[in-house]
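Trainee: Here you go, sequence then predicted model.
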Amino acid sequence: MKCFLFSPISCEISVLSTSQDFFFFFFCHENMESNRTWITEVVLLGFQVDPALELFLFGFFLLFYSFTLVGNGIILGLICLDSRLHTPMYVFLSHLAIVDMSYASSTVPKMLANLVMHKKVISFAPCILQTFLYLAFAITECLILVVMCCDRYVAICHPLQYTLIMNWRVCTVLASTCWIFSFLLALVHITLILRLPFCGPQKIDHFFCQIMSVFKLACADTGLNQAVLFAGSVLVLVGPLCLVLVSYLRILAAILRIQSGEGRRKAFSTCSSHLCVVGLFFGSAIVMYMVPRSSHSQEQRKILSLFYSLFNPMLNPLIYSLRNAEVKGALKRVLWKQRSM
């Protein structure tokens, strides 16, 4: 990490570099007090278990993380390779797979490293970067799930107008909006965080730099940050969830009016898969960010975060592959093509 100081406000430009990626992260603070100590690294306490159990957890979480990458990678590969899946529904599903892999990768690798290392620290700038990426990918997944719900609503409730409404231009605009809005909203949270003075404590009782844990590092009032976080949670969780529920009530009514048993079964299959993913994601997110903190111990919140950032992304491809006939058919065609070559 390299830091350059500029006057009059001591603006630090932190450059986090690896052999493959370069992250440029900017933050500023005012040196109003010369004796103020600014933290440079943070200790992630993690799960605080016996060393032998830490090795077991390392193998267990590594297996789940591998399943997450492989499962979502297979879904993404099938959609790219099979022309029959080049439809709006599966385009959005491919975005969901990308988000899930990125989402898990923003926190799990550092967690795995800390499980096998004695010094469980992370520099301050990468910690804030981790918070930013986690928020951005979480919001993106929420919005992609809502867009997928809208796609299913149009397909089932307005089938004759589906190709007109959900054309490629609309799909591109919707997907791009999800990504851009998510990163901008995450940037708002990070900008508010970086206005705070961070002079200790240096310990986070979590396995990653979760935003509410980062608030505790500040030696100033975080009331504004918490208010904005709650408002953002309402914006991206409660509102979209209400839209999803209303849409699925209308979808259910439309499915029950379908005369063909095969058509009804196919509609239930695709919608039930999406509804399972929506329930898992929104349920854990609302409990995590909107239920009062006094309702859960810190260990319970860690487990919720683990489910939210690791288990949920791993379950998504399983749900879509096991309950979706078109995905299973695409997998069989790809495997058959590989055998015949």
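Mentor: Great, that's in hand. If you're wondering where the values come from, they're calculated on a predicted model, not measured in any experiment. Numbers count the residues shown, from 1 in each chain.

Trainee: from here on, contacts and neighbour counts on C-alpha atoms
Mentor: Fine.

Trainee: who touches residue 186 in this structure?
Mentor: For residue 186, the contact set (Cα atoms under 8 Å, 6 or more residues apart in numbering) comprises 132-133, 135-136.

Trainee: Run through the neighbouring helices and strands of the helix or strand harbouring residue 243.
Mentor: Residue 243 belongs to helix 239-256 when assigned by DSSP states H and E. Helices and strands touching helix 239-256, as assessed by 3 or more Cα pairs under 8 Å, 6 or more residues apart in numbering; DSSP states H and E, comprise helix 124-157, helix 261-289.

Trainee: Contact partners for residue 67?
Mentor: residue 314.

Trainee: Is it in a helix, a strand, or coil?
Mentor: helix (DSSP: H, G, I helix; E, B strand; the rest coil).

Trainee: Around residue 288, how many other residues sit close by?
Mentor: Applying other Cα atoms under 10 Å, we find 18 residues neighbouring residue 288.

Trainee: here comes the other one, which I'd like you to weigh against the first:
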Amino acid sequence: MNDRIYIRPIGFAPGPQSEHGNAIRLGGGMVYASRFAVVLRRDGRIVERWLAAPDTIAELMGQLPDEVAADAEQQWANLTLAHPALELGERTIRLDQPQVMGILNVTPDSFSDGGEFMDKPDVQREQAARMLEAGAAIIDVGGESTRPGAKAVWEGDEIERVVPAIEMCAAMGAAVSVDTRKAAVMEAALGAGASLINDVSGLTYDPRAAEMVAKAGCPVILMHAPGNGEDLHEGGDYTNVVFDVFDELRKRRDAALEAGIEASRMLLDPGIGFGKSVADNLALINALPLFHALGHPLLLGASRKRMIGALSNEAGADQRLGGSVALALKGMDAGVQLHRVHDVPETVQARNVWRGLRDAALTDFGDLPD
């Protein structure tokens, strides 16, 4: 018998004062949760579901089976965990508010831009400068497409693609991450000025990757994808996609810890669009607050994904701005710290308005009448 417990925030408040203080600050950010579903799963099936609030959670914890009690206590602590800022080179990225990561693809077969920035240093520079000026906190450089059906790129070719772009972004003073699953590319990227690794395989593709990241001591983003080989999209067969992805991300986090990577240097990404149907993606996005229970900052990468087209009369990748911003705002409402996007100015503007509303909500309630 295999019992697992999950604490999922399901009710939210504009500020703690609206619940007379009976709310928690989710992930140390600007979102407050006041109601929670505590779900017991046995051998893959949900067998119990309780509802709790901050002032009743302790009583409920005391009634849980011994096998899951300690995990429940840890998840509850994780939900309120405030994460330290990311120190990326000379840049400090605060995680107590949503941050925007701009995408710079230097591939010939990107699903979103069709190779617009491939082998065009001047165009790459202009795009990077636009994203930085618009408010991107990080530039994420990728030299290998991971869209369904894309062929793996030899690491030497990938290095030739990403290193000049990383050097250029770093020279601008940008905080730079590299989107790769190969240890050799990671090493070359760090040498070129990158300071964050974004591995869509969750450090499972290259057996040397985890050791390299641990030795470098740099932060790393672990993403969920079901495929273990060249095709990261294969094998997406879920009993319950939300809890299955949660469990798999926990496994990858634990493997990274065993490899010597510090917990404070890990971020998690549920992998929207990787081996997941439209229904799977929608379920995960609705359940994003749950993933704070793993105790790490979260990244959402839903920009221009196929699910937006599927919900919008098959709109092309270059016609998915509205859906991309809608998903980013949904992630902000869930307390997600990093948002990886193609359309930086529009997302930053949406974030700024979102933050203004959040700040104003903290003073919405005045004095009670005499």
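Mentor: Yes, it's here. Just so it is clear, the model here is predicted, and its values are computed rather than measured.

Trainee: Just the TM-score for the two chains, thanks.
Mentor: After superposition, the two chains reach a TM-score (TM-score structural alignment, normalised by the length of the first structure) of 0.26; 143 aligned residues with a Cα RMSD of 6.3 Å.

Trainee: List of residues touching the helix holding residue 243 of the first structure?
Mentor: Here helix 239-256 of the first structure has contacts from 143, 146, 149-150, 152-153, 156-157, 264, 267-268, 282, using Cα under 8 Å, 6+ apart.

Trainee: List buried residues within those.
Mentor: 143, 146, 149-150, 152-153, 156-157, 267-268, 282 (16 or more other Cα atoms under 10 Å).

Trainee: Farthest pair within these?
Mentor: Greatest spatial distance among these (Cα to Cα): 157 and 282, at 23.8 Å.

Trainee: Let's have the helices and strands packed on helix 239-256 of the first structure in TSV, adding distance to residue 211 of the first structure.
Mentor: Listed next are those as TSV, based on distance: least, Cα to Cα, whole Å:
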stretch	distance to residue 211 of the first structure
helix 124-157	6
helix 261-289	10
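
Trainee: For residue 98 of the first structure, find the nearest of those helices.
Mentor: helix 124-157 (9.5 Å).

Trainee: residues making contact with the helix or strand just after that closest one?
Mentor: Next helix or strand after helix 124-157 of the first structure toward the C-terminus (DSSP H and E): helix 162-165. Outside helix 162-165 of the first structure, the residues within contact range by Cα under 8 Å, 6+ apart are 154-155.

Trainee: Return the set of buried residues in helix 162-165 of the first structure.
Mentor: 162, 165.

Trainee: Could you give the separation of the helix or strand containing residue 338 of the first structure from the chain centroid?
Mentor: Here residue 338 of the first structure sits within helix 325-340, counting by DSSP H and E. Taking Cα atoms, centre = their mean, to the nearest Å, one finds helix 325-340 of the first structure lying 29 Å from the centre of the chain it belongs to.

Trainee: Mind giving me the packing neighbours of the helix or strand hosting residue 169 of the second structure?
Mentor: Using DSSP H and E, the element containing residue 169 of the second structure is helix 155-171. Under the contact criterion of 3+ Cα pairs under 8 Å, 6+ apart, helix 155-171 of the second structure touches helix 121-134, strand 138-142, strand 175-179, helix 183-192.

Trainee: In a markdown table: the ones you listed, plus mean neighbour count and distance to residue 58 of the second structure.
Mentor: Listed next are these as a markdown table, based on neighbours: other Cα atoms under 10 Å; distance: least, Cα to Cα, whole Å:
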| stretch | mean neighbour count | distance to residue 58 of the second structure |
| --- | --- | --- |
| helix 121-134 | 17 | 44 |
| strand 138-142 | 26 | 39 |
| strand 175-179 | 28 | 40 |
| helix 183-192 | 21 | 44 |
